[in-house]
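J.: Sequence and predicted model, in that order:
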Amino acid sequence: MQFTIQVSVKDDFGETTIEDIISLDKVPDNPDDIGLSLMESKSLLKSLQNLMVSHQAELYTKTHLNCPHCQKKRRIKGHYGIHYRTLFGIVPLSSLRVYNCDCKVIPAKTTSLLTDWIPDHNSPELQYIETKWASLMAYGLTSNLLKDILPVGTALNASTVRNHLHKVAKRQENDLEGKPEYISGCAYEWGNLPKPGKPITVGIDGGYVRNWYEKKTNFEVVAGKSFSKEKAPKRFGFVQKIDDHPRKKLMSMLSDQGMQNNQQITFLSDGADNLRDLQFMMYPESLHILDWFHVTMRFTVLNQFAKGMKKSDPKDGAMIFKDLESAKWYLWHGNVQESLEKIGECCDVCYDDELHYENRKKFYKHLSEMYTYIENNQPMIPNYGERYRYDEIISTAFVESTINEVVAKRMVKKQQMQWSHKGAHYLLQTRTAVLNGDLKNIFSGWYPGLKIEGQAEKQYIPDLNLAA
């Protein structure tokens, strides 16, 4: 049994041609060869794509041979070959180069007609699928999977997919040009705005990935999440060494969530200098809170030292352990000065050279750092107990899952994948766009004629009642 698939092509001039695409021989008695095989379907798609793109290119060349200004026929200089890469194969095309007409002053003497038509030789759909898949799994896996199920061509490899993803990420970065870093407008006019929605909570934290150039070192990537009870969460991420305008990224994300100038926003962070500088002076109606989760982690480390001191210096160790519990209790209730006094007393005890504790100097260093940490972040310390009783968020524990979702799952910390600063930064831009369900809208904005079906990724709305 033979199947022949033909295509009827009718151009804009009314001419119709019928061309054979593929012929398939099937044996009815063979149960293993029923219907189209994957190899046959790939061959069919590749042949059909070649035919369609070739006819479209031929028609475009024919209709654009004349000068667009005076309609005079332009002289032909020559032909050269280009390759248009699509999801359904690489299509070789012959591009016509013509001399520009003298009716208008143009710097270039010649023009390539197909280059004007398709300046990027990679189809938008190919870039979209490569970017989406590579944001969720390794570049090598993406290229292998595409080659398994689609006739993308044997030349596709991990480096090509990575380069295409970086190109998309750079274009995302360019879209931020001209966008504000701060709230604009006059505060007197905000009272006339409609009643804002529920407060928006923004949690920011840092994670670490292994450095490609300095194998034994890591560098920090910043990630975060914003959400409210009325809006689906949005994630963002960047490498601060590469990103010159992180505030634009954060402000753009909040604007996409429908933030108004008079809406309340709560920022939570671990108090690191770079994260504190990112959120301050950005939004006047914002509340800045030092994350209780990270405060508790620091006290846990200090308590471990105090337990060790109890063995060598029972009296002093017990005193410091008790003072640390008091300092933590004072902080929980927002009494920063009393907490600092207790930590200062611990520093005085630990400074004594007569102590027998072998890690005394290290313990003293951690106590001093804790004192400085609380002192520098004093304006960000609320009454945690009161906020907790009113079911208000006090911890960025939800951001820890975001760090795992945005960074660890793709950058594979367990396998110690190594990254350059730019490579990590660009991947974070596309990965957060995919997780937020925004990549489809981004490509639709760049390519209005692009047809992408499928629903956006489902959003996970976390529990707001989180405490350490």
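T.: That came through fine. Numbers count the residues shown, from 1 in each chain.
J.: all contacts plus neighbour counts: C-alpha atoms, from now on.
T.: Fine.
J.: Next, count neighbours for the closest residue to residue 140 other than its chain neighbours.
T.: For residue 140, ignoring the flanking residues on the chain, the nearest one in space by C-alpha to C-alpha, 6 or more residues apart in numbering is residue 158 at 4.5 Å. Using other C-alpha atoms under 10 Å, residue 158 has 17 other residues around it.
J.: Residue 158 contacts residue 139, correct?
T.: Yes. The pair residue 158 / residue 139 is scored as a contact, 4.8 Å apart, by C-alpha atoms under 8 Å.
J.: quick one: the strands in the stretch 51-200 of the chain?
T.: Ranges of strands in the stretch 51-200 of the chain, per DSSP state E, counting those that start in this stretch, are 76-86, 89-99, 110-112, 200-211.
J.: Please disregard the earlier target; I meant the stretch 301-450 of the chain.
T.: Using DSSP E, counting those that start in this stretch, strands in the stretch 301-450 of the chain cover 418-419.
J.: residues contacting residue 131?
T.: Residue 131 makes contact with 161, 164-165, 168, 430, according to C-alpha atoms under 8 Å, 6 or more residues apart in numbering.
J.: try 6 Å this time
T.: Going by C-alpha atoms under 6 Å, 6 or more residues apart in numbering, residue 131 touches residue 165.
J.: cool, residue 220 as well?
T.: Contacts here follow C-alpha under 6 Å, 6+ apart; on that basis residue 220 touches 207-208.
J.: Can you tell me how far it is from residue 69?
T.: 54 Å (C-alpha to C-alpha, to the nearest Å).
J.: ranges for the helices of the stretch 51-200 of the chain?
T.: Along the stretch 51-200 of the chain, the stretches classed as helices by DSSP state H, counting those that start in this stretch are 113-117, 124-136, 139-149, 158-174.
J.: can I get the ones you listed in CSV with distance to residue 40?
T.: Compiled in CSV, the helices of the stretch 51-200 of the chain are given as follows (distance: least, C-alpha to C-alpha, whole Å):
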stretch, distance to residue 40
helix 113-117, 30
helix 124-136, 21
helix 139-149, 11
helix 158-174, 25
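J.: now, of those, which is deepest in the fold?
T.: Among those, the stretch with the highest mean neighbour count (mean count of other C-alpha atoms under 10 Å) is helix 124-136, at a mean of 21.
J.: before we move on, the earlier item: measure the residue nearest to residue 140 to residue 133 for me?
T.: With C-alpha to C-alpha as the criterion, residue 158 and residue 133 are 12 Å apart.
J.: try residue 64
T.: To residue 133, residue 64 is 37 Å away according to C-alpha to C-alpha.
J.: Next: residue 304.
T.: Distance, residue 304 to residue 133, by C-alpha to C-alpha: 44 Å.
J.: again, but for residue 251
T.: Applying C-alpha to C-alpha to residue 251 and residue 133 gives a distance of 27 Å.
J.: Check residue 341 too.
T.: Distance, residue 341 to residue 133, using C-alpha to C-alpha: 53 Å.
J.: then this one, side by side with the first:
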Amino acid sequence: MHWRITLEAVDPIGDGYRKEFMIEKNLDGLADGKLGCSIEDGKAIMKEVQKIIVERQLDLWVRYCRVCPTCKGMLPIKDYNHRKILTVFGEIPVRFPRLMVCQKCNPACCFTFSPAADICKDRATPELLELSAKLGAKFSYREASDLLATFLPDQSARTFTTLRNRTLAIGKRIEEAERQQRWFENLNYPDRMQLELALAGDPASEFVFNVDTAHIPLIKRYGGRTFEAVVGHCGRGGRGDPPGHVFAFEGTHPKKLKVTAALALKGQGHADRGEITVISDGAECLKRLAGMLPQPVAHILDWFHISMKVQPLAQLAATVPKGIVRL
């Protein structure tokens, strides 16, 4: 039994568009309960429908972009590129042109551009990225990949690393978006006039910041430049707590330091209560961090840098002859 599926579209430009494809269903499996379309049939149908729709959408978009906005002429085509776009209903190979700028309106310009290059910059649709990140956050990456491969076409269960990379990339984008939002917010924390009562076993009793700066020198062999980086860790003060938030960024800008510290506190569950301790080497840029965080904040020097100050005295004392009277 052959089934002919026909797709008809009415384009905004008024052209009729019609595509047909065939699927085959036999009657051999009816006695075993194989009635209607199976999951594999549905995946094959949706992949073909997706391919037809994507190709037509790109064709209309290229037609629209070929019209010069000044003289209303048609932009010349230099060559064609090929790309594969990943969608929820399969991997769609597309062919799109590179256009040259209008030589009548811009005779001195000879550069080219691709009107379809800005569509799906990740080579995947946002819907597929969102679905991958949502499943990757709820299940293990391998289980989420198997689930996608079961119901969606061209989603191989063996490429669970791709789903992991998608999930991590979406997480970085969300974190960067929140960072940009907090960059322009006024992060003024209200001063608390009285301290909270210290309760035994309170999970929000203490937050600890370990912050240090590192000077990255210039390596002439590999190029680059000299710069300073801030590396830190924010966690709970109790023993046995899960590892905290690790952060690092270039430069020592106070605004960037404040925004990063605010995101680290939020990641640890800070809710405007609890005492904060900042442990650093005493650098001037890190001393200001104590005043940027919600109060009360205690700033102390770490033992490593204290020992670095004491170590030269210990070495000097070791070289003093035993016969010399010590005052």
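T.: Received the coordinates, thanks. Only a predicted model underlies this, so the values are computations on that prediction, with no experimental measurement involved.
J.: what's the matching residue for the residue nearest to residue 140 of structure 1 over in structure 2?
T.: Mapped onto structure 2 by TM-score structural alignment, residue 158 of structure 1 lines up with residue 160.
J.: For that match, give me its contacts.
T.: 141-142, 145.
J.: Now tabulate these in a markdown table and tack on distance to residue 61 of structure 2.
T.: Formatted as a markdown table, those follow (distance: C-alpha to C-alpha, whole Å):
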| residue | distance to residue 61 of structure 2 |
| --- | --- |
| 141 | 36 |
| 142 | 37 |
| 145 | 32 |
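J.: So which of the residues you listed is the closest to residue 204 of structure 2?
T.: residue 141 (31.5 Å; C-alpha to C-alpha).
J.: what's the matching residue for the closest one over in structure 1?
T.: Checking TM-score structural alignment: residue 141 of structure 2 goes with residue 139.
J.: List the residues that contact that match.
T.: residue 158.
J.: let's see it at 10 Å
T.: In this structure, residue 139 of structure 1 makes contact with 130-131, 133, 145, 157-163, 165, judged by C-alpha atoms under 10 Å, 6 or more residues apart in numbering.
J.: Residue 101 of structure 2 now?
T.: Neighbour list for residue 101 of structure 2: 66, 68, 74-77, 107-113 [criterion: C-alpha under 10 Å, 6+ apart].
J.: In those residues, find the pair that's most separated.
T.: 66 and 108 (18.8 Å).
J.: more crowded one of the two?
T.: residue 66 (22 against 10).
J.: Mind telling me what that one corresponds to in structure 1?
T.: Match for residue 66 of structure 2 (TM-score structural alignment): residue 65.
J.: Where in structure 1 does stretch 116-127 of structure 2 fall?
T.: Mapped onto structure 1 using TM-score structural alignment, stretch 116-127 of structure 2 covers residues 114-125.
J.: Show residues contacting that stretch.
T.: Applying C-alpha under 10 Å, 6+ apart, the contact partners of stretch 114-125 of structure 1 are 57-58, 60-61, 64, 82-87, 90-91, 93-97, 112-113, 130-131, 164, 443-444, 446-447, 449-452.
J.: Surely residue 111 of structure 1 is in contact with residue 77?
T.: Yes. At 9.3 Å, residue 111 of structure 1 counts as touching residue 77 under the criterion of C-alpha atoms under 10 Å.
J.: shared neighbours, these two?
T.: With C-alpha under 10 Å, 6+ apart as the test, residue 111 of structure 1 and residue 77 both reach 96-99.
J.: With neighbour count and distance to residue 46 of structure 1 as extra columns, can I get those in a markdown table?
T.: Shown next, in a markdown table, are those (neighbours: other C-alpha atoms under 10 Å; distance: C-alpha to C-alpha, whole Å):
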| residue | neighbour count | distance to residue 46 of structure 1 |
| --- | --- | --- |
| 96 | 20 | 24 |
| 97 | 21 | 27 |
| 98 | 21 | 30 |
| 99 | 17 | 33 |
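J.: Could you tell me how far residue 244 of structure 1 is located from residue 181 of structure 1?
T.: Residue 244 of structure 1 is 11 Å from residue 181 of structure 1, by C-alpha to C-alpha.
J.: give me the element residue 311 of structure 2 is part of.
T.: Assigned by DSSP states H and E, residue 311 of structure 2 belongs to helix 303-318.
J.: Can you work out which other helices and strands pack against that helix?
T.: Packing partners of helix 303-318 of structure 2 (3 or more C-alpha pairs under 10 Å, 6 or more residues apart in numbering; DSSP states H and E): strand 275-280.
J.: helices or strands next to the strand it packs on in the packing?
T.: strand 206-216, strand 227-236, helix 284-287, helix 289-292, strand 297-301, helix 303-318.
J.: Put together JSON lines for the ones you listed, with distance to residue 126 of structure 2 on each row.
T.: Shown next, in JSON lines, are those (distance: least, C-alpha to C-alpha, whole Å):
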{"stretch": "strand 206-216", "distance to residue 126 of structure 2": "36"}
{"stretch": "strand 227-236", "distance to residue 126 of structure 2": "32"}
{"stretch": "helix 284-287", "distance to residue 126 of structure 2": "40"}
{"stretch": "helix 289-292", "distance to residue 126 of structure 2": "37"}
{"stretch": "strand 297-301", "distance to residue 126 of structure 2": "42"}
{"stretch": "helix 303-318", "distance to residue 126 of structure 2": "47"}
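J.: wait, which of the ones you listed is closest to residue 20 of structure 2?
T.: strand 227-236 (59.3 Å).
J.: Show me what whichever helix or strand comes after the closest one is in contact with.
T.: Once the chain leaves strand 227-236 of structure 2, the next helix or strand it forms, by DSSP H and E, is strand 245-250. Strand 245-250 of structure 2 is contacted from outside by 209-214, 216, 227-236, 256-257, 260-261, 263-268, using C-alpha under 10 Å, 6+ apart.
J.: Which one, of the helices and strands packed on strand 275-280 of structure 2, ends up nearest to residue 37 of structure 2?
T.: Closest to residue 37 of structure 2 of those, according to C-alpha to C-alpha: strand 227-236, at 53.4 Å.
J.: what's the angle from that closest one to strand 245-250?
T.: Put simply, strand 227-236 of structure 2 runs at 170 degrees to strand 245-250, going by axes from the mean of the first three to the mean of the last three C-alpha atoms, to 10 degrees.
J.: In strand 227-236 of structure 2, which residues are buried?
T.: For strand 227-236 of structure 2, a neighbour-count test (16 or more other C-alpha atoms under 10 Å) marks 230, 232-236 as buried.
J.: Over to stretch 418-434 of structure 1?
T.: Using 16+ other C-alpha under 10 Å as the test for burial, stretch 418-434 of structure 1 gives 418-419, 421, 423-434.
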